[in-house]
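>>> I'll drop the sequence and a predicted model, then ask my questions.
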Amino acid sequence: MSRKEAHLQDSDRRRQDWELARKGIQLILNNKYEDALKIFENREDSIPLSAGYLFTIFMNAAMSFDDAVLTLSLNTLKDLETRCSQNLGWLRTFKNKVFGNYNDVSPYELLEQQITLADTQVCHAVLYMMTEDSTAGLVKGAWALRKAWGLYHSAYKELATQYKKIYGFSANLPETPSMWRLSESANNTPNSTPATTPVSPGEPPHLQFAEPSNSGIRKRLYQFFSPVSTPQICPEEVKRLMCAVSFGYGLFHLCVSLLPTSALRFVHILGFASDRKVGIEALMFSRSGPDMRAPLASLALLWYHTVVNPSFIHFNSDDLSTSVEEAEAIINESNHEFSESSIFLFFKARLYRLKKKIDEAVSTYTKAVKYSGIRELAVLCLHEVGWCYLMQLEFQKALKSFNQLKKNESIKHLYSYLAALCHGCMDDMNMVAVMSQNIKLIEMEKQCELDPKISRRSGLLMPPKSPFYYRLLTYEMLYLWDSLPSQEDIIIIVQDCEDQGDPLKHSKNVDPIVGLRPLILGVCLGCLGRREEAINLLSSIRGQREKLVVDKGTRRGYRHIAAFAMYETAMLLMKEGNSREAKELLDTILHQYSSYDFENRLNFKIHSALKEIAAAS
């Protein structure tokens, strides 16, 4: 077989592999899990198929938080990382240059491995930040992103150069941050194609990666240690690889941009930065390509627009409207291919929830459960159904969902607590006592991973109190999980807090946590546009909390009340145009409050708000 024939055969095999990988991802997303696994089961010799399997397991882990799935995901990541690293790195390059490249790995395959290796590092980072609710998890995530940065930087630079040679220098590529700008010298090599005369995609030229224009020893070292040398890549492969690297490149920028200030300082020390806008543009570019990562890029964008961004734009309703519009456009464009995909239905339901169309959200979640072939996704949808009913203050219906969810061993701690709250809201104190005892047994026997925040709150369930007492704890859960209801139901909550909190009418009512009622009432008043009342009410909470004479453990455990009250006050001040005072409050939270419930979640919001203030000033 001639070298040309061997090259064509390898090219056909590679095309079959990535087309199969794309098909496997499509099957996964269209609820045909077993059919997809049959495609991926013969993946040992194929990096694209192995990467497709990794993305499948990773999505499962990201949705479920199940220990077994997380372990499988981490093991799969390590195996693929080892395989992709074999032909990369300076030591391997040195051996190949001195002793010859006996593996005969093509430049295309090296690029595929480099991009996949970078993807594994981003997946590592996401899992670290999801599973380790501490600074250590954030540091591990930042270090994994640092390794991914170098790989993406190299692959993106090389591919962008080749892409512009083929399709013209005016090609619509994602914007490159200043620290990643392509050097002009790379675009002006003697054999480069002029920007005004792009090569036709139907006529693949013989291409070479651009090398640094520097003469002397630096150029020779680059040529010697570069793992990719004199490749011949057709436009189809360049386009696919460009879309492939743009997925990880975009996800990288998006993940780093979401890190809190403390982690970003460490990230800057490591020598790289991020740009959320660039990340979104790169994901939009990736989702339009032929690579298997295209539908995953759509999911990443939907996750950002429907889950992440709404938590960060509490103070800017225009940004929320933009996110809703972007998510709606992506769902509509994907409808022909994924109309019955349970995961796309999940995001469609999230979109309804953001628009406060709770009945449509419940209906869509129920449809997603019906089509879902993945248990974890069905559990996630059932969780959302329960929260939707809770947002409507339909405690009986919410209880039905939570009773189903608490049968799941790994998550029954949280849902037993929520079920107890629903019983309390309906004045069923006997069941509150039963559920409280069950929670104590779960904690004593350590039947599942215990959440300290829930353990603290479960101690408030007994002895039995008034239904309003349990409604306040329910309102707290809705608020902390960014699930406050529509304006009509917020009015009901305001009336409930104002009426039941009046000592002249209900002298026996006791707040479960000092400052909780004014926090909930202040937040709801702010949502209704009654800002002056809200600011006065929220500002009084810090003083109430400081006057407490309680043991240090209890005081530390509920310090979140004052921290969130100050944050909400700052958000209202920003809307009033008082950014200076808002910034002072946000800085106070960061420097004077620590080790309180939902600290990382609030720090993310504070970080986003401070960036908004800095951008406006």
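Nice, I can see it.
>>> For the rest of this, base every contact and every neighbour count on C-alpha atoms.
OK.
>>> any idea which element residue 42 lies in?
Assessed by DSSP states H and E, residue 42 sits outside every helix and strand.
>>> Next: residue 80.
Take DSSP H and E as the rule and residue 80 turns out to sit in helix 67-85.
>>> what's the answer for residue 376, then?
Take DSSP H and E as the rule and residue 376 turns out to sit in helix 375-391.
>>> Against that first model, consider the following:
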Amino acid sequence: MSDSDCDEEAFHDASEDIARPEAMDLPCAIDEAKLAMDLFMNNKFDEARTLIRPWARTSMYHALGHGTFQFLEAVLTFEPQHIEAASESLEQSVEVCNRYRKKTTVYESIGKIMKKTNYDALSEEEIHAELCYAECLLLRAVLTFVEDENLISFVKGGLRMRSCLNAYKECWNILKNKNWEDCKHKPHFESGVRMGVGAYNLLISMLPARIMKLLEFIGFSGNRETGLKQLSIGCGLRGSLRQILCAMVLLGFHLFVLYVLGYGDGDLELAEVIIQDQLSVFPNGVWYNFFKARLEYVKGHVNEAIEWYMKAWTSQSEWVQFHHLCYWELMWAHCIKQDWCSARDFADLLLQESRWSRTIYGYQKASFMCMMRDKLVGDQNEELVQLFRDIPGWKQRIAGKSIPMEKFAVKKCERFFAQGNKLVLPAVELLYLWNGFKVLGKQPELIRPLLHLVEKTMKLLEKERAQDNNFFVDNRCLLLLLKGMCHKYLGNFSDAERLFQELFSCEKELVADHYLVPYATYELGTLYWSKNDLNLATVTLENAKNNYKGYALESRLHFRIHSALADLRSFRKSDSPTESSNSNVMDNNSNSPF
């Protein structure tokens, strides 16, 4: 099988009649790994697993593939048993890969310090084993990151990257120093090195400054531009085994990570090119239909996004967990349209089918029901009240820690009863916390109806002030933040700044929602950036980072502040001719990405 055999029908036929080898050498292993990848991208998940599983304990590429499938199931479900199974599988994969790596004696290790390593002496099997070993270690470390968003987990995950980092450094040295003249599998190795180095740099670069300082002290550093450049190079190695993975990491970063934890927009033009290219190969593949939907969503094309999400949802039924990703996205798409009924229905599907966080799903469903309170009939009001009673009992602990958003939801349930069975625009508050305003801001026709809703609610709150003495200031400050966000994205910067400042004046009167002040400070800082007042933007963002502690969802905001400050520094460098000419993100082969 040649590396260029990418025809979809050929892979389907091969999956039915493939002649399995009696022994698994490196060329056969790479061919089968590539076949499994294409089966997977064509929604043939079980066939891909079946192809990989028999050799998972003896072949490095099959071991890596098996661990990767287990890893994907874990991150799609977030269920403890799947995370545990993935962890065990990846440990086994590490052991298999380690068998094929070059064994270095103590004498040889000392010799490395004294003289340059002869990488030409390594066999192809040994260099690919080093790469597969590094990839397994990377997946194992990422598994720690995705368990929850507490700072301790990120430190733990960062420490697990140590051995992974060393393996990738060795792979990088091999790529740059080996004579590849007679190595026909170089593109497969190179795309893997580019993918790992790129993903590593992106992961480290997204961590907040206080974690970065700790990790830099023990030898870690990461650069976003380096990561993106390496992934782009890997994405351009057509026909290579990890080319698709490079593309998926780039899309995940530009379409998801930056919109949840970051400040700026992703590179949507690049995302469009990658998606169209991959859809031409996998037109019915669930992954790229899903990425296409997400691309339309972040552009603010909500109706088009819903159509693509529905296509992705219905394109396969083997991997039910993937449906949950579609439900999540469809829920927010309908929320943006203020279609509370549809949003509630998708939240209910998540509540019934997914066990990632019943507390979060339940609170989302309850929030959407609160938004349509005047349309609830019969037992629906009783269902709503019972839902708020049940949500706290579903709170879970992962690795001994509570999930921050679950803690937030439980506090809001207490607030619901303390306020006489009501909350103020809880679904819009959630939309803000999940960074939904970045999507709303792309289309003024989506913002204006929301602004009208917030202003209407403010008038009602004033009328009911006497009935809501304890939390009136908190509720009013939430509405000031939401109204300020609407004006910010409509370009009414003066009105937005006035509303944020009015919120700050009430800081000492807040009873429960202390998170509103640091979050509004962050929004004011990015507003100053929009006005091109870079000095004031920096001061305000630093103020948001350093002057507030112990509020709800603090880690989430610190990720956004870190991203904004990093982007601001990059923006200033690009504006400075001197610094721009001196900046060098791996412009030549001698520079190291570590």
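Arrived safely, thanks for sending. If you're wondering where the values come from, they're calculated on a predicted model, not measured in any experiment.
>>> Could you get me the TM-score between them?
TM-score for the superposed chains, counting by TM-score structural alignment, normalised by the length of structure 2: 0.81, backed by 520 aligned residues with a CA RMSD of 2.9 Å.
>>> which residues in structure 2 does the next helix or strand after the helix holding residue 376 of structure 1 match up with?
From helix 375-391 of structure 1 onward toward the C-terminus, using DSSP H and E, the following helix or strand is helix 395-405. Using TM-score structural alignment, helix 395-405 of structure 1 corresponds to residues 340-350 of structure 2.
>>> Next: stretch 53-72 of structure 1.
The aligned range for stretch 53-72 of structure 1 is 66-85, by TM-score structural alignment.
>>> Output the contacting helices and strands for the helix holding residue 80 of structure 1.
Here helix 67-85 of structure 1 touches helix 47-64, helix 107-131, going by 3 or more CA pairs under 8 Å, 6 or more residues apart in numbering; DSSP states H and E.
>>> and the angle for the helix or strand following the longest one with helix 107-131?
Secondary structure here is assigned by DSSP H and E; on that basis, the next helix or strand after helix 107-131 of structure 1 toward the C-terminus is helix 135-167. On the basis of axes from the mean of the first three to the mean of the last three CA atoms, to 10 degrees, helix 135-167 of structure 1 is oriented at 150 degrees to helix 107-131.
>>> tell me which residues in helix 135-167 of structure 1 are buried?
For helix 135-167 of structure 1, a neighbour-count test (16 or more other CA atoms under 10 Å) marks 137-146, 148-149, 151-153, 155-167 as buried.
>>> So which residues of the stretch 351-500 of structure 2 form helices?
Assigned by DSSP state H, counting those that start in this stretch, the stretch 351-500 of structure 2 shows helices spanning 358-371, 380-390, 404-418, 426-433, 437-440, 444-463, 472-489, 493-504.
>>> What is the burial count for the aligned residue in structure 1 for residue 494 of structure 2?
Under the alignment (TM-score structural alignment), residue 494 of structure 2 maps onto residue 532 of structure 1. Around residue 532 of structure 1 there are 14 other residues, counting by other CA atoms under 10 Å.
>>> now residue 496 of structure 1
By the measure other CA under 10 Å, the count of residues near residue 496 of structure 1 is 16.
>>> Check residue 557 of structure 1 too.
By other CA under 10 Å, the residues close to residue 557 of structure 1 number 16.
>>> Which element, helix or strand, includes the closest residue to it other than its chain neighbours?
Nearest non-adjacent residue to residue 557 of structure 1, counting by CA to CA, 6 or more residues apart in numbering: residue 596, 5.7 Å away. Using DSSP H and E, residue 596 of structure 1 maps to neither a helix nor a strand.
>>> Repeat that for the one 4 residues further on.
With elements taken from DSSP H and E, the one containing residue 600 of structure 1 is helix 599-616.
>>> which strands and helices sit next to that helix?
Checking 3+ CA pairs under 8 Å, 6+ apart, helix 599-616 of structure 1 ends up next to helix 309-312, helix 560-575, helix 579-592.
>>> So which of those has the densest surroundings on average?
Across those, averaging neighbours per residue (mean count of other CA atoms under 10 Å) puts helix 560-575 on top, at a mean of 23.
>>> buried stuff in the helix holding residue 376 of structure 1?
Within helix 375-391 of structure 1, the residues scored as buried using 16+ other CA under 10 Å are 376-391.
>>> Mean distance between the match of helix 395-405 of structure 1 and structure 1 after superposition?
By mean CA distance after the TM-score superposition for structure 1, the fitted stretch 340-350 of structure 2 averages 1.5 Å away from its aligned residues in structure 1.
>>> So what does residue 202 of structure 2 match up with in structure 1?
If you follow residue 202 of structure 2 across to structure 1 using TM-score structural alignment, you land on residue 254.
>>> Have a look at how far, on average, the helix or strand where that match lies is from structure 2.
If you go by DSSP H and E, residue 254 of structure 1 is part of helix 235-257. Superposed on structure 2, helix 235-257 of structure 1 shows a mean distance to its aligned partners of 1.5 Å (mean CA distance after the TM-score superposition for structure 1).
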